[in-house]
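# The amino acid sequence is not available; the structure is as follows:
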């Protein structure tokens, strides 16, 4: 299988031999290094939402890639970051750290040519776990001085230990096959956990909320996307074959509500149109989406609200 082909439609019929491998892999890194883009590329479909803004990923997302050789369960985690002052930030860090304790292998994703204090914190957390660890240097296509790559990695490895290093461009789908083989070779030999056609353990209801939130991340300016979350109030398949989705966009203040709605409702309409089209592509059927905007003051620092919105275990 080439790195440009989807690997979520395996050819095997469910009979796995003794060499079949299966295990869980955590994709770890500071915010905005491309973990979600890498997950989507590795499983061959757009599962985890992506935006240019850091901390787009707020939940652990499981992506399943099954081939004749094995089944890899990729866990896309929120980016580990320092200065977690609010309950939301602490929740994201807990989600990322807890993922490390439940996997067979850890993959730290960094940006080519850049290793920050937050990258160091991710490494320290991963090194504390007794699992193999791989380093993925992402965005190699954006590094202008290609000759600086090997010295950069050599210096990085002087005081840090990884089992193997991979150079990729997740956005351009370059170097993926080598990562897959490197991961598979380190997973335990055991039968698959999920079916050959499964791509995630998340429900369509959850994915619908994420697709609305993705549009908010893409369309809203500055800090406003971080004050929003999405709750699905209704998700049903109608007799006419259309899936009807009712969703609430929660914000912290009345002023934010006005911005999300926009003049004459234009902003909310654009968010809804983009999310509906994304749902129809992902679910492969027609979708009727209705959106509302409501205010819950201080929800990002409210443990009760976070639990309601699915951010805590």
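Looks like it arrived, so ask away. Note that the coordinates shown come from a computational prediction; the quantities given were computed from them, not determined experimentally.

# Please count neighbours and contacts with C-alpha atoms only from this point.
Noted.

# burial count for residue 269?
Residue 269 sits with 16 neighbouring residues when counted by other Cα atoms under 10 Å.

# residues touching it, list them.
Each residue near residue 269 by Cα atoms under 8 Å, 6 or more residues apart in numbering is listed here: residue 261.

# Tell me the secondary structure at the spatially closest residue to residue 210 that is not a sequence neighbour.
Of all residues not flanking residue 210 in the chain, residue 49 sits nearest, at 6.8 Å (Cα to Cα, 6 or more residues apart in numbering). Classification of residue 49 using DSSP: H, G, I helix; E, B strand; the rest coil returns coil.

# what about residue 49, neighbour count?
Neighbour count for residue 49, taken as other Cα under 10 Å: 20.

# you'd agree it is up against residue 208?
No - look at residue 49 against residue 208 with Cα atoms under 8 Å: they stay out of range, at 10.7 Å.

# Which element, helix or strand, includes residue 213?
Element membership of residue 213, judged by DSSP states H and E, is helix 204-219.

# mind listing what's buried in stretch 30-40?
30, 31, 32, 33, 34, 35, 36, 37, 38, 39, 40 (16 or more other Cα atoms under 10 Å).

# Let me see the residues that make contact with that stretch.
Contacts for stretch 30-40 (Cα under 8 Å, 6+ apart): 27-29, 46-50, 52-55, 57, 63, 74, 76-81, 109-111, 118-119, 122, 138-139, 170-171.

# So residue 288, which state does it fall into?
Classification of residue 288 by three-state DSSP places it in strand.

# Now it: closest residue in space, sequence neighbours ignored.
Per Cα to Cα, 6+ apart, closest to residue 288 is residue 244, 4.7 Å.

# and the comparison structure, right after this:
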């Protein structure tokens, strides 16, 4: 019988190239938040793929970018530390966007991490025709040669249509070291439930807000627990969370006319939390201002960064 393999892989790429969607597709459930807005992933979320022959632990890092705030610098440090600690780094390039300076910067930085195996993944293949896909695969190969990066594999996938997702899983597993499972069977993520809930609230809050808001939103779950005195077959999870913004004007946008916006966010987040945790949820949301928190080390710590 062949040996069991286990290890860590992480997806990297410019913001919004489909890393979280791919993590979710491989794990088969929603563990990483996916939003149409760049830079929505801030914590390292691990999704765990359980197979008879292997356990593949996926680490989802924030997109690497040229930092403009203290938060930005901390996120970048987090990315580079993660690269050095995993077995495989998979760099994502969307099929529908030409390779740009951001990709070159990223692959150049990755080149400094010597020991880690590197794979290139061309994502969103469902959005282009075969000719355009072929050009992108050649461009990715050329980028590897230019930067002295030795791609172990170059794989085209579509997380949306599921095309080649299982092939990618096989390739990643093939590059892992032999070892026992690192997590109990059935666990899909080792992120604390409060952090997942905070992320889902944040994802709901990000949908449909104007461009100035995304990076100004942070969510903290103050309290979370099963309501006492309920019958065992009718549990209710109480969640009290605070949505922090940086300015009073943003607070107004977040709450909306007579609270309409906050109610929509609450409803959308509650549905996602219930689907994720499999329990009916009572969600209490409040909005507070934490002035310019992205630039203030004390506030960053308090908000979990």
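Yep, it's here. Owing to the predicted nature of the structure, the values given are computational and were not obtained by experimental measurement.

# And the residue nearest to residue 288 of the first structure, what's its match in the second structure?
Residue 244 of the first structure maps onto residue 238 in the second structure when the alignment is built from TM-score structural alignment.

# contacting residues around that match?
Counting by Cα under 8 Å, 6+ apart, residue 238 of the second structure has contacts 223, 224, 225, 226, 227, 281, 282, 283, 284.

# Make sure it is indeed in a strand.
Yes - per three-state DSSP, residue 238 of the second structure lies within a strand segment.

# re the thing from before, quick check: the aligned residue for the residue nearest to residue 210 of the first structure in the second structure?
Taking TM-score structural alignment, the alignment pairs residue 49 of the first structure with residue 33 from the second structure.

# residue boundaries of the helices in the second structure?
All helices of the second structure, identified by DSSP state H, fall at 19-27, 70-85, 101-110, 130-147, 165-174, 193-206, 248-255, 260-277, 297-302.

# Which one, of these, ends up nearest to residue 213 of the second structure?
Among those, helix 248-255 comes nearest to residue 213 of the second structure, with 7.0 Å by Cα to Cα.

# From the contact counts, what lies against that closest one?
Contacts defined by 3 or more Cα pairs under 8 Å, 6 or more residues apart in numbering; DSSP states H and E place helix 248-255 of the second structure against helix 260-277, strand 281-289.

# and the angle from that helix to helix 260-277?
Orientation check (axes from the mean of the first three to the mean of the last three Cα atoms, to 10 degrees): helix 248-255 of the second structure against helix 260-277 gives 60 degrees.

# ok, average deviation of helix 248-255 of the second structure from the first structure?
Mean deviation of helix 248-255 of the second structure from its aligned counterpart in the first structure after superposition (mean Cα distance after the TM-score superposition for the first structure): 0.6 Å.

# ranking the contacts of residue 238 of the second structure by neighbours, who comes first?
Within these, neighbour counts (other Cα under 10 Å) peak at residue 281, which reaches 23 neighbours.

# thought that residue was touching residue 273?
Yes - with contact defined as Cα under 8 Å, residue 281 of the second structure counts as touching residue 273 (7.4 Å).

# Report the separation between the aligned partner of residue 57 of the second structure in the first structure and residue 171 of the first structure.
Under the alignment (TM-score structural alignment), residue 57 of the second structure maps onto residue 73 of the first structure. Applying Cα to Cα, to the nearest Å, the value for residue 73 of the first structure to residue 171 of the first structure is 20 Å.

# who are the neighbours in contact with the alignment partner in the first structure of residue 76 of the second structure?
Matched to the first structure by TM-score structural alignment, residue 76 of the second structure sits across from residue 93. By Cα under 8 Å, 6+ apart, the contact list for residue 93 of the first structure reads 78, 79, 80, 81, 84.

# And the residues you listed, which is closest to residue 261 of the first structure?
Of all these, residue 261 of the first structure sits closest to residue 78, with 27.4 Å by Cα to Cα.

# got the contact list for the closest one?
Residue 78 of the first structure neighbours (Cα under 8 Å, 6+ apart): 28, 31, 55, 56, 57, 58, 59, 60, 92, 93, 95, 96.

# how does it look with 6 Å?
Neighbour list for residue 78 of the first structure: 57, 58, 92, 96 [criterion: Cα atoms under 6 Å, 6 or more residues apart in numbering].

# Across to the second structure, which of these hold up?
On the basis of both residues aligned by TM-score structural alignment, their matches' Cα atoms under 6 Å, what survives of the contacts of residue 78 of the first structure in the second structure is 57, 58.
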